[in-house]
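K.L.:
this one's structure only:
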């Protein structure tokens, strides 16, 4: 999939060793999956009980329904820390950088005002991530967790987007320890598969020549 939220869940499924089937859908096909995703957002999960949308909801469901190979820490406070880091990665990092994607990946243009806003706000989010992440060797320390599934996908996109639009890597500038972390994680089997599949999906989407609407 192209979506980093989709790929976050793909890593969860692969790490939990759960069987799953992928289906290619596009935003303009929303009429075919309203029942699974009430706002027509991707990703969504079809289960024997019905559809689920929102990546964090799906992640929590998979943890509850399939407790083998857990990706959330057993300790209550550490679980909260894991969720906190994912929130910072998504709300204060990826959602800020997302405003660049139209220009970074899909041939559009982003206004100078938007670029300035991202350049000013994104370092704050990355500093929040730095305050909670360890990257030693994983996002929260010794064990691979759901925070890694989020960090790998979102930080990679922030790197690519800021390099494409600004000509500089804001992750390297404001979260330098994550650069080696991402390089190391790229060789993990689940991550290597996700990255290869993402590249093919992105090329296929770009070939359609459809304007990106965020």
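P.N.:
Received the coordinates, thanks. No experiment lies behind these values; they were computed from the predicted model shown. Numbering: from 1, shown residues only.
K.L.:
every contact and neighbour count from this point should use C-alpha atoms.
P.N.:
Noted.
K.L.:
identify the spatial nearest neighbour of residue 128, chain neighbours not counted.
P.N.:
residue 88 (6.5 Å; CA to CA, 6 or more residues apart in numbering).
K.L.:
now swap in residue 158 and tell me
P.N.:
Nearest residue to residue 158, sequence neighbours excluded (CA to CA, 6+ apart): residue 97, at 5.9 Å.
K.L.:
give the contact list for residue 195.
P.N.:
For residue 195, the contact set (CA atoms under 8 Å, 6 or more residues apart in numbering) comprises residue 186.
K.L.:
buried set for the helix or strand hosting it?
P.N.:
In the assignment (DSSP states H and E), residue 195 maps to helix 189-208. Judged by neighbour count (16 or more other CA atoms under 10 Å), helix 189-208 contains these buried residues: 190-191, 194-195, 198, 201, 205.
K.L.:
list just the nearest of those to residue 132.
P.N.:
Closest approach between the buried residues of helix 189-208 and residue 132, by CA to CA: residue 191, at 22.2 Å.
K.L.:
that closest one and residue 185 touch, don't they?
P.N.:
Yes. Applying CA atoms under 8 Å, one finds residue 191 in contact with residue 185, separated by 6.7 Å.
K.L.:
second structure follows, compare the two:
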């Protein structure tokens, strides 16, 4: 059985978990926090989560894991059978993961964890996100899903990461860059959360947050 290693607050862990749940792939969750300890580095070269453990060995990076699952379980149709649709799903995932979330991640230290981000970083991220969100709007359909009327694997990325972009920019700049650009991520997330797999991811994340609060 596949072991999914990480923790329920990680959006990339939840992206992989969503795929596994949505497609009925058996897996076991193993609680692991990011670490530079050798016990983690021997499985994940940068000490990040998620990673999976399989009979073939360890595999890290959420998109690499999703691609592996799609190849290992072709009957699950994780990506569209149509080559063009599958490519467009991958395009959307790249936009969400890299151009939006990883750009906004530069703000998280101050937005979510009580630290401080320099004004230079804030200025750079503001310009990048404005450019990247405009590009994202050109390819995302929100009808109600990222590819239109059909739920796809791209939505597993959108569901877990778009809220972070919106909340981080609201906290740092006093305005939600996505909502300001006409990307109604709140309605989108609500629609996705109606799916049982998404609801399970949400419930587990909320349970983790509740359990982590000081008594």
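P.N.:
Perfect, thanks for sending it. Because the structure is predicted, anything quoted here is derived from the model rather than measured.
K.L.:
follow-up on the earlier one: so what does the residue nearest to residue 128 of structure 1 match up with in structure 2?
P.N.:
Under the alignment (TM-score structural alignment), residue 88 of structure 1 pairs with residue 95 in structure 2.
K.L.:
cool, and residue 70 of structure 1?
P.N.:
Using TM-score structural alignment, the partner of residue 70 of structure 1 in structure 2 is residue 77.
K.L.:
how far does the helix holding residue 195 of structure 1 sit from the chain's center?
P.N.:
Distance of helix 189-208 of structure 1 from its chain centroid, counting by CA atoms, centre = their mean, to the nearest Å, is 13 Å.
K.L.:
stretch 15-26 of structure 2 too?
P.N.:
Computed by CA atoms, centre = their mean, the chain-centroid distance of stretch 15-26 of structure 2 equals 13 Å.
K.L.:
which part of structure 1 lines up with it?
P.N.:
So stretch 15-26 of structure 2 sits over residues 8-19 in structure 1, by TM-score structural alignment.
K.L.:
in that stretch, which residues are buried?
P.N.:
8-16.
K.L.:
adding distance to residue 129 of structure 1 and secondary structure as columns, could you present the residues you listed in CSV?
P.N.:
What follows is those, written out as CSV (distance: CA to CA, whole Å; DSSP: H, G, I helix; E, B strand; the rest coil):
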residue, distance to residue 129 of structure 1, secondary structure
8, 17, helix
9, 20, helix
10, 22, helix
11, 20, helix
12, 20, helix
13, 24, helix
14, 25, helix
15, 23, helix
16, 25, coil
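K.L.:
and which of those is nearest residue 106 of structure 1?
P.N.:
Closest approach between those and residue 106 of structure 1, by CA to CA: residue 8, at 20.8 Å.
K.L.:
wait, doesn't that closest one sit right on residue 150?
P.N.:
Yes. The pair residue 8 of structure 1 / residue 150 is scored as a contact, 5.4 Å apart, by CA under 8 Å.
K.L.:
what sits closest to residue 49 of structure 2 if chain neighbours are left out?
P.N.:
Using CA to CA, 6+ apart, the closest residue to residue 49 of structure 2 is residue 6 (5.1 Å).
K.L.:
burial measure for the one you found, as a count.
P.N.:
By other CA atoms under 10 Å, 21 other residues sit near residue 6 of structure 2.
K.L.:
next: residue 48 of structure 2.
P.N.:
Neighbours around residue 48 of structure 2, by other CA under 10 Å: 19.
K.L.:
thinking again about what came up before, from the buried residues of helix 189-208 of structure 1, pick the one nearest residue 170 of structure 1.
P.N.:
residue 195 (20.8 Å).
K.L.:
residue in structure 2 matching that closest one?
P.N.:
Under the alignment (TM-score structural alignment), residue 195 of structure 1 maps onto residue 202 of structure 2.
K.L.:
whereabouts in structure 1 does stretch 125-135 of structure 2 align?
P.N.:
Alignment of stretch 125-135 of structure 2 against structure 1: residues 118-128, by TM-score structural alignment.
K.L.:
check which residues of the matching stretch are buried.
P.N.:
Quick answer for stretch 118-128 of structure 1 (16+ other CA under 10 Å): 118-119, 122-123, 125-128.
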